[in-house]
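A.B. asks: Got a predicted model here, sequence first, then my questions.
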Amino acid sequence: MPATDAPSDLRRWVNRTTFGVSPALLEEVTSAGWEGWVQSQLAPNDKADSDCLKRLKNLRLHIEYDVQPMTTAAAAGTKPMMTAKAAVKVNEDRPLKLLDQPLEKTFSMYGVNEVDYVEKSRAMEEVMMSALLRAVHSRWQVREMLVEFWHNHFNVNAEKDESVLLAMPAYDRDVIRAQALGNFRAMLQGVAQSAAMLFYLDGVESKASPANENFARELFELHTFGARNYLNHLCTKWREVPGALEGKPAGYIDQDVYEAARAFTGWTVENGNEDDDGVKRPNTGRFMVREAWHDPYQKRVLGVEFDSQRPALEDGLRVIDLVARHPATAHFISEKLCRRFVSDEPPETLVKKAAAEFTAALDAPDQIARVMKVILLSPEYRSAPATKFKRPLEFLAGYLRAVGADFAPRMDVVYQLDEMGQRLFRWPTPTGHPDSSGYWQSGTFLLRRWNLPLVLRDESWKGIAAFHFLTLTPADCTTAGQVLDHWSGRLLGGKVEGQSRAALLQVLMDDDDAKDDSEFSGDDKDRDARIGSCVALIAASPEFQYR
């Protein structure tokens, strides 16, 4: 291990690029060295994550609703008729069977009134549960952080309607997760052609005269160039954009949005409707092109002329090529990655280095991994202080990882995160959650955060998180001070001093006169509970809120 990789440095670096430090993770990165560990994280092998895969396989999520019986005629395909029979109740704990199910099978429930909405929302809930479990238990922590980043970057609100709900497992699995460390251009095309995004931004019905502009505008403003490169306040015609006449426009204007929207007309999905020839298509949610909906006439995007009568697929793909390869996109994406993994105001020197690698690796299948390597191994990353305020999921996962809890999430956890400001897969606008510390620091959000470790130990939450405080306390920790130092070391990487130490000792011993050398005695259940209360307070400390 390089001499510069001091334990305190390793802890700070790991804490910033994962969902939280654990003793096992620190041992792993200490053994491999920072560079070696980063290399392994950027080339994850799912087969080497057997513990997490086993937990996903064994996880059960409750589902409950009433089923109203239909007549025999209804079953044969005629108009449903309710019988006088009593409703049948579905009430079971079910595995996450939709996560790996093909899109066409899950999406077959779309528009089917006989399928209860609870069954449809299950698709979104399973994605939520897998994200929560992986954040805590996956070995490939950098990928999990990036999956969360890209879901935020290419945000869709799964609660918009059942079409987006049903598309979520495929969107997460085949688009975001598949390319989280891969190629940005490939991921951008996957997003543009996904049922989730096409339904969320209404592209699924976009046709000529007029085209729906929702996706085209977010493509420029949120997904590639960024609002900073919107130049319509300076110029309103493409020729006026600096560099446009040389084929290198500095930014985009409304004309680019309008023309790009025209290029995407006809991009839709199979949703049980008729195609251009009057043939009823299957209800699969798979991407398809309807040429009859496409605006075939001449277009100009970012100063590049599109000839008329080009196929709809080619027009849309050319727009994606143009925006994915533009220098403004390289800078915008790199800046967002640096903001997520380094600080709210990332160093411009690092952003430029990341953008240069983004551009150099435009066609590489591991483009994003290469950019992340530049960021994580940079001097700017290594020297940055712990100033990123943890999002609620990072706080939750970091606490559970630090204390070695067994975690089997339920929707109760999602509701807790909602109350702390993080709406998993349900942020209402395309912007995604804010990535600045201030948003997460309101009084209400903080109060919910500080109470969360105590809530997790409530009897009503039994089965969600199993804690082993006493079991994980070394046998040679026989005094209150030793026990406190062990657990503050696990959560904070060092000792707690001063008034905070005195207060924590009192909680740990349930004694106002507790001292460092007080014997940590009592029956096992009582000692375990006292450690849990003490650790919950450590988790509420300012030091634990940052990464």
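C.D. replies: Thanks, I have it. Residues are numbered from 1 along each chain as shown.

A.B. asks: okay, CA-based contacts and neighbour counts for the rest of this
C.D. replies: Noted.

A.B. asks: I believe Ile63 is in a strand; please confirm or correct that.
C.D. replies: Yes - with DSSP: H, G, I helix; E, B strand; the rest coil as the criterion, Ile63 is part of a strand.

A.B. asks: Now do the contacts for it.
C.D. replies: Val90, Asn91, Glu92, Asp93, Arg94, Val118 (Cα atoms under 8 Å, 6 or more residues apart in numbering).

A.B. asks: Secondary structure class of the fourth one, three-state.
C.D. replies: Spelled out, that is Asp93. Assignment for Asp93 (three-state DSSP): strand.

A.B. asks: Take this one as well and set it beside the first:
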Amino acid sequence: MINSSFTNNKHLLWRAGFGIGIEQIKDLEKSRTQMILNELFTEEAFLPIDYDTPDITQIEYTNPKATAEQRRLTQKTTQKQNTELNLNFLEKMINSKEQLREKMAFLWHGHFATRINNPKFNKQLVNVIRQNALGNFKNLLFEVSRSPAMLGFLNNQQNKKDHPNENFAREVMELFTMGRGNYTETDIREAARAFTGWGYDKEGNFNERKKLHDAGTKTFLGKTGNFTGDDVLNIILEQKTTAKFITTKIFKFFVNEKPDEKIINSLSESFYQSDYDIKKLMTEIFTSSWFYDQKNIGNKIKSPTELLVGMMRVLPMDIQTPENIIVYQKLLGQMLLYPPNVSGWPSGKSWIDSSTLMLRLQIPQIWSGLRPMEYSAKEDDDMDMGMKSREALNKSFKSPNITIDWNRVEKALTSKKAEDYLIQNTESLDMNIIDQFSDKSVKMTVINLMSTPEYQLM
């Protein structure tokens, strides 16, 4: 069974959640790993994410009847709602006791990647992945596949009999379920025919438009019949390659970027036999001794979201201008709701280049008011839409507008070694260098530790 140790506890909290919360520091060293695991798997009543900005009548930007003022108002409201959704999603990651639910939702957010401007549809999809994050992958796949965000992003609203659009059918197999090499171009074409008619109305309700559906016979993955979209998804789930593809992605996300074929084969077989029970799969991973092997600890580069949320969990802070946090997401290359494409975000070393690494190392000093902000975000029409002018944005962004409760941090770390709580693998850490640039206060020690390359790893 699990070896209950401080190192294992830290490892579990970073992988199954977003790191140590300040309130967990007190008892972490003496807590049993099994107890932490039980807490991570405890689910509370589901609370959906919402936004407070009032809805307005959605006016299509291309609608010739919309006035310039109407389009401007629509853009402004859309931006405000998506900003709130982003920050409310982030807030759940920071403060929710259901850390595993939010970490799984973060994985699915990148897995089922969409990039649309409609905040109502974004909200619906984010809540679908959060609610089903630890449930059954079949249910998750079906709900995501019927969501207006996904159907709109992958053009299935335009998928009609006699003029099939293959985008959705292709990505469902390539990116969401089976992976390349496990289907043919013919399978894509036949699946696209099965998905004809799948769409949504203006309110975002799923609409199976019978008159637009190709009711002819189809041959898909070796089976022949008058298949619908539901039939295609069920046939995909019958393939063991689907269980292995999802298990591999989960292993690389939670355990190690380098897949262990033997372990993955065993996990994927159990996942398949359980009828795609996500919670059961995650339990098997986190209770296995190999999860706590030294080779799996402190070996993953934190994504920008994991880096920012991890800092916010251990440094209680008051953020006067929360929208500035979205600019940090953008600068670091991971803005929630806006993946670069349908493949989602990259991982590993792709997070690090000369500019992002320097900003990563300087964020603790910037947020503590010790260094000015000297970066500006690249332009992006989707992300910038409706935001204040770039000059005004950059001017307001120079000041972090963040107040950290250092008294609480100092109280939490009194008589403790800060490096043991902030760094996953302290072997390569030279505390002499940390002390050299510190006045020995808890505040400066924490800032300097968070400014090290070692803090970038989890």
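C.D. replies: That came through fine. The structure displayed is predicted, hence computed values, not measured ones.

A.B. asks: Any idea what the TM-score is?
C.D. replies: A TM-score of 0.83 describes the superposed chains when it is computed by TM-score structural alignment, normalised by the length of the second structure; 421 aligned residues with a Cα RMSD of 3.0 Å.

A.B. asks: And the strands in the stretch 151-300 of the first structure, which stretches?
C.D. replies: 267-269, 287-289, 299-301 (DSSP state E, counting those that start in this stretch).

A.B. asks: In the second structure, what stretch matches the second one?
C.D. replies: In other words, strand 287-289 of the first structure. Mapped onto the second structure using TM-score structural alignment, strand 287-289 of the first structure spans residues 206-208.

A.B. asks: Tell me the mean distance between the matching stretch and the first structure once they are aligned.
C.D. replies: Compared with the first structure after fitting, stretch 206-208 of the second structure deviates on average by 1.0 Å (mean Cα distance after the TM-score superposition for the first structure).

A.B. asks: of the contacts of Ile63 of the first structure, closest to Arg134 of the first structure?
C.D. replies: Relative to Arg134 of the first structure, the closest of the contacts of Ile63 of the first structure is Arg94; by Cα to Cα it sits at 18.5 Å.

A.B. asks: corresponding residue for Phe89 of the second structure in the first structure?
C.D. replies: So, by TM-score structural alignment, Phe89 of the second structure is matched to Ala131.

A.B. asks: looking at this, its match is in a helix?
C.D. replies: Yes - remark: Ala131 of the first structure belongs to a helix, assigned using three-state DSSP.

A.B. asks: For it, list the residues it contacts.
C.D. replies: Glu144.

A.B. asks: Also Leu491 of the first structure?
C.D. replies: Val21, Tyr399, Ala402, Val403, Ile538, Ala539, Phe544.

A.B. asks: can you redo those residues as JSON lines with distance to Pro379 of the first structure?
C.D. replies: Below are these laid out as JSON lines (distance: Cα to Cα, whole Å):
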{"residue": "Val21", "distance to Pro379 of the first structure": "21"}
{"residue": "Tyr399", "distance to Pro379 of the first structure": "28"}
{"residue": "Ala402", "distance to Pro379 of the first structure": "27"}
{"residue": "Val403", "distance to Pro379 of the first structure": "31"}
{"residue": "Ile538", "distance to Pro379 of the first structure": "30"}
{"residue": "Ala539", "distance to Pro379 of the first structure": "29"}
{"residue": "Phe544", "distance to Pro379 of the first structure": "24"}
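
A.B. asks: Tell me the gap between stretch 42-53 of the first structure and the middle of its chain.
C.D. replies: 18 Å (Cα atoms, centre = their mean, to the nearest Å).

A.B. asks: ugh, wrong one, stretch 76-95 of the second structure
C.D. replies: 13 Å.

A.B. asks: on that earlier part again, now for the contacts of Leu491 of the first structure, which pair is the farthest apart?
C.D. replies: Val21 and Ile538 (14.6 Å).

A.B. asks: any idea which element the residue lying closest to Asp49 of the first structure once chain neighbours are set aside lies in?
C.D. replies: Excluding its sequence neighbours, the residue lying closest to Asp49 of the first structure (Cα to Cα, 6 or more residues apart in numbering) is Arg139, at 5.8 Å. Using DSSP states H and E, Arg139 of the first structure sits within no helix or strand.

A.B. asks: re earlier: can you tell me which of the contacts of Leu491 of the first structure is closest to Ile368 of the first structure?
C.D. replies: Among those, and counting by Cα to Cα, the member closest to Ile368 of the first structure is Val21, at 23.5 Å.

A.B. asks: winner for burial among the strands of the stretch 151-300 of the first structure?
C.D. replies: Comparing the strands of the stretch 151-300 of the first structure by mean neighbour count (mean count of other Cα atoms under 10 Å), strand 267-269 ranks first with a mean of 25.

A.B. asks: Provide the aligned range in the second structure for it.
C.D. replies: So strand 267-269 of the first structure sits over residues 198-200 in the second structure, by TM-score structural alignment.

A.B. asks: three-state assignment of the residue nearest the centre of the first structure?
C.D. replies: The C-alpha lying nearest the average C-alpha coordinate of the first structure belongs to Glu148 (Cα atoms, centre = their mean; 1.9 Å). When classified by three-state DSSP, Glu148 of the first structure comes out as helix.

A.B. asks: Just tell me what it corresponds to in the second structure.
C.D. replies: By TM-score structural alignment, Glu148 of the first structure lines up with Phe106 in the second structure.

A.B. asks: mind listing what its match touches?
C.D. replies: Here Phe106 of the second structure is in contact with no residue (Cα under 8 Å, 6+ apart).

A.B. asks: change it to 10 Å
C.D. replies: Gly17, Phe89, Leu90, Met93, Leu100, Val126, Ile129, Arg130, Ala133, Thr305, Glu306, Leu336 (Cα atoms under 10 Å, 6 or more residues apart in numbering).

A.B. asks: Rebuild these as a markdown table, extending it with distance to Lys411 of the second structure.
C.D. replies: Output for these, formatted as a markdown table (distance: Cα to Cα, whole Å):
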| residue | distance to Lys411 of the second structure |
| --- | --- |
| Gly17 | 24 |
| Phe89 | 29 |
| Leu90 | 26 |
| Met93 | 24 |
| Leu100 | 27 |
| Val126 | 36 |
| Ile129 | 37 |
| Arg130 | 34 |
| Ala133 | 35 |
| Thr305 | 27 |
| Glu306 | 25 |
| Leu336 | 33 |
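
A.B. asks: Which members of those occur in helices, if any?
C.D. replies: Phe89, Leu90, Met93, Leu100, Val126, Ile129, Arg130, Thr305, Glu306 (DSSP state H).

A.B. asks: for those, which one is nearest Gly225 of the second structure?
C.D. replies: Using Cα to Cα, these come closest to Gly225 of the second structure at Ile129, 30.9 Å.
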